[in-house]
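Student: build the 3D model from these lines:
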Amino acid sequence: MILVVNGAEQKVSDPMDALTRAVVISLFTWRHAETDDSPEDPNGWWGDTYPTQQNDRIGSRLYLLKRQKLTNKTPLKAREYVTQALAWLTSDGVAARVDVTAERTGLSTLYLAVMIYRNDGTTQEIRFNDLWSELNG
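Tutor: The predicted model follows:
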């Protein structure tokens, strides 16, 4: 998987800063499906069954998009799932704000950008130029 961090392209297997690693883990660890998702297999990390803090959950529901076709509505779901997965950044005080952009950029391409506004005023942008291939590859 290739991502772009503050304009520099890197592989997920490359060493990365703690914030980028936390974002990658948050997006590509499977969270338990919600009751209204009604998947065949709810998937998700078993540890979410017994959280140390009430309603504390790890990961995202991006895996649910694998069963769908890439349409103009898919980026809306991707944005929802990513926003949910990264909400802990603000609630835990890691960031002041997180903005998520998801766009269909081709017939089989889904672009995702995460802009993190840190409490010290700095920003960090993490982009996935072809998220759809990562989900369905």
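Student: from here on, contacts and neighbour counts on C-alpha atoms
Tutor: Will do.
Student: any idea how far stretch 51-70 is from the chain center?
Tutor: How far stretch 51-70 lies from its chain's middle: 9 Å, per C-alpha atoms, centre = their mean, to the nearest Å.
Student: what comes up buried for that stretch?
Tutor: 57-65, 70 (16 or more other C-alpha atoms under 10 Å).
Student: go on, stretch 9-26?
Tutor: 20, 23-24, 26.
Student: the residues you listed: which two are farthest apart?
Tutor: Spatially, the most separated pair among the buried residues of stretch 9-26 is Thr20 and Ser26, at 9.8 Å (C-alpha to C-alpha).
Student: could you also give me the structure for this second sequence? I'd like to compare it with the first:
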Amino acid sequence: MADIRTLWSDLGGDWRLAGPSFDVDEGLETAVIVSLFTDRVADAGETGIESTGRRGWWGDAFADVDGDRIGSRLWKLAREKRTPAVLGRAETYAREALQWLVDDGVARSVTVAAEAVGAQGEVLALAIGVTRSDRPVAQFRFESFWKGQ
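Tutor: The predicted structure follows:
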């Protein structure tokens, strides 16, 4: 089934026109982008979020499956230094956000690797692999969402 194709750039998510209508894709790239770059609500009691609140999407309150949430907690890392521990948290948050692909049978597995890139390691890069049984591994790389201050 076709979906409006969402592309990721330095400015965030965007849609592209293809003639008089929107460009479309099979939906996997869009699903990965929405899963990673929509703010997931932080768990109650998480530390370090007093100034920003718990964020999240209001629609989670009406999820079909109890406790189901959309998005990731990558937003919590925006002001963090690029240390190995923070890169590990980025991988954890990305895996958590993409787990639904496996749970819902869209993919057999998802791999995530985070690294600091750029001259001074000021940019967080995420490499995502989505393994499906009937297709080649879909690979995505995102760098532009976390630039150093």
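Student: superposing both, give me the TM-score.
Tutor: Scored against TM-score structural alignment, normalised by the length of structure 1, the superposed chains reach a TM-score of 0.82; 128 aligned residues with a C-alpha RMSD of 2.1 Å.
Student: what residues does the helix or strand containing Arg89 of structure 2 touch?
Tutor: Element membership for Arg89 of structure 2 (DSSP states H and E) is helix 84-103. Helix 84-103 of structure 2 is contacted by residues 32, 35-36, 70-74, 77, 80, 107-116, 124, 126 when judged by C-alpha atoms under 8 Å, 6 or more residues apart in numbering.
Student: and if you look at stretch 116-133 of structure 1?
Tutor: 2-7, 20, 93-99, 108-115.
Student: alignment lookup: Tyr111 of structure 1 to structure 2.
Tutor: Matched across to structure 2, Tyr111 of structure 1 falls on Ala125, judged by TM-score structural alignment.
Student: equivalent analysis for Arg61 of structure 1, please.
Tutor: Using TM-score structural alignment, Arg61 of structure 1 lines up with Arg73 in structure 2.
Student: for the buried residues of stretch 9-26 of structure 1, which one is nearest Gly47 of structure 1?
Tutor: Out of the buried residues of stretch 9-26 of structure 1, the member with the shortest distance to Gly47 of structure 1 (by C-alpha to C-alpha) is Ser26, at 14.1 Å.
Student: could you measure from the closest one over to Thr83 of structure 1?
Tutor: Separation of Ser26 of structure 1 from Thr83 of structure 1 (C-alpha to C-alpha, to the nearest Å): 10 Å.
Student: quick one, what contacts the match of Arg61 of structure 1?
Tutor: 39-42, 93-94, 97.
Student: OK, contacts around the residue nearest the centre of structure 2?
Tutor: Centroid-nearest residue in structure 2, with C-alpha atoms, centre = their mean: Leu36, separated by 1.0 Å. Neighbour list for Leu36 of structure 2: 71-72, 74, 94, 97-98 [criterion: C-alpha under 8 Å, 6+ apart].
Student: how about TSV for these, with distance to Trp146 of structure 2 added?
Tutor: Shown next, in TSV, are the contacts of Leu36 of structure 2 (distance: C-alpha to C-alpha, whole Å):
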residue	distance to Trp146 of structure 2
Gly71	16
Ser72	14
Leu74	9
Ala94	13
Ala97	17
Leu98	18
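Student: the match of Tyr111 of structure 1 - how many residues pack around it?
Tutor: 22 (other C-alpha atoms under 10 Å).
Student: what about the helices in structure 1?
Tutor: Along structure 1, the stretches classed as helices by DSSP state H are 18-28, 74-91, 131-136.
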